[in-house]
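Peer 1: model the following, please.
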Amino acid sequence: MSMCQQDVEKVLQQNGKRITRQRKILLDVILNGKWECCKEIYYEAVKRDPSIGMATVYRMMATLEEIGVLERRSVFRMKDDVQHC
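Peer 2: As a prediction, the model looks like this:
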């Protein structure tokens, strides 16, 4: 089964997470890039919304890992069945 941003948002909601503007931006950034670290995600996200903090990125990555959308290896990688719609 392939998941897109909308599917990830639904899973977040099912797990009691609000879908904020910042979370939408972070999901878009994460799904549309190949990132080596959270800092790279932060640098891209802050271009779109300067109010996004580094801690927000780390929390989002932890949340995505917690709900099973993302897995941590030596770097974060989106699971193979998650894609941008």
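Peer 1: from here on, just use CA atoms for contacts and neighbour counts.
Peer 2: Will do.
Peer 1: regarding this protein, what is its longest helix?
Peer 2: helix 54-66 (DSSP state H).
Peer 1: just the buried positions in it, please.
Peer 2: 54, 57-58, 60-61, 63-65 (16 or more other Cα atoms under 10 Å).
Peer 1: before we go on, could you also do this sequence so I can check it against the first one:
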Amino acid sequence: MTTTIIDRCEQHGLRMTDQRRTIAQVLQEADDHPDVEEVFNRASARDPRISIATVYRTVKLFEESGILEKVEFGDGRARYESADRDHHDHLIDLNSGKVIEFVDDEIEALQVRIAAKLGYRLKGHRLELYGVPLKK
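Peer 2: Below you'll find the predicted structure:
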């Protein structure tokens, strides 16, 4: 990441209140894909004055500004990650809900070849794999 979420908010001209800064810091530090309730739990632990409504409004503003990307993994929860992250795909553990990020050059090349074979130039994609751990 070249800039922080706070930097990108400021570049977009968003007014950064103390509460928005706290929410942005929580999102910046997340190494998972938190939903709004998890962002609220983390942010309100730092600043008890932050309400769930403030988190909802702030996350929506960040998403609409192109700062955050919403991802949904079929569990009914919208989760968020920074929109400027390098491309990656996701493997979702159906038992634990854990989301594993990965990049695989073979998969990337295969997708380009498939698009070309069908007469298209690939402009982007999103790949989500759902699985359960192998028994060992």
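Peer 1: comparing the longest helix of structure 1 with structure 2, how large is the average distance?
Peer 2: Once superposed with structure 2, the aligned residues differ from helix 54-66 of structure 1 by a mean of 0.7 Å; criterion: mean Cα distance after the TM-score superposition for structure 1.
Peer 1: how distant is that helix from the center of its chain?
Peer 2: Here helix 54-66 of structure 1 shows a centroid-to-chain-centroid distance of 7 Å under the convention Cα atoms, centre = their mean, to the nearest Å.
Peer 1: and it, which stretch of structure 2?
Peer 2: With TM-score structural alignment applied, helix 54-66 of structure 1 matches the range 52-64 in structure 2.
Peer 1: okay, the residue nearest the centre of structure 2 and I114 of structure 2: tell me how far apart.
Peer 2: The centre of structure 2 sits closest to E81, judged by Cα atoms, centre = their mean, with a distance of 1.8 Å. Going from E81 of structure 2 to I114 of structure 2 by Cα to Cα, to the nearest Å gives 28 Å.
Peer 1: same question for Y80 of structure 2.
Peer 2: 29 Å.
Peer 1: tell me the residue in structure 2 aligned with R18 of structure 1.
Peer 2: Per TM-score structural alignment, R18 of structure 1 is aligned with R15.
Peer 1: not counting sequence-adjacent ones, nearest residue to its match?
Peer 2: C9 (7.9 Å; Cα to Cα, 6 or more residues apart in numbering).
Peer 1: make sure the one you found is indeed in a helix.
Peer 2: Yes: checked against DSSP: H, G, I helix; E, B strand; the rest coil, C9 of structure 2 lies within a helix.
Peer 1: report the contact partners of it.
Peer 2: Listed by Cα atoms under 8 Å, 6 or more residues apart in numbering, the contact partners of C9 of structure 2 are 15-16, 62, 67.
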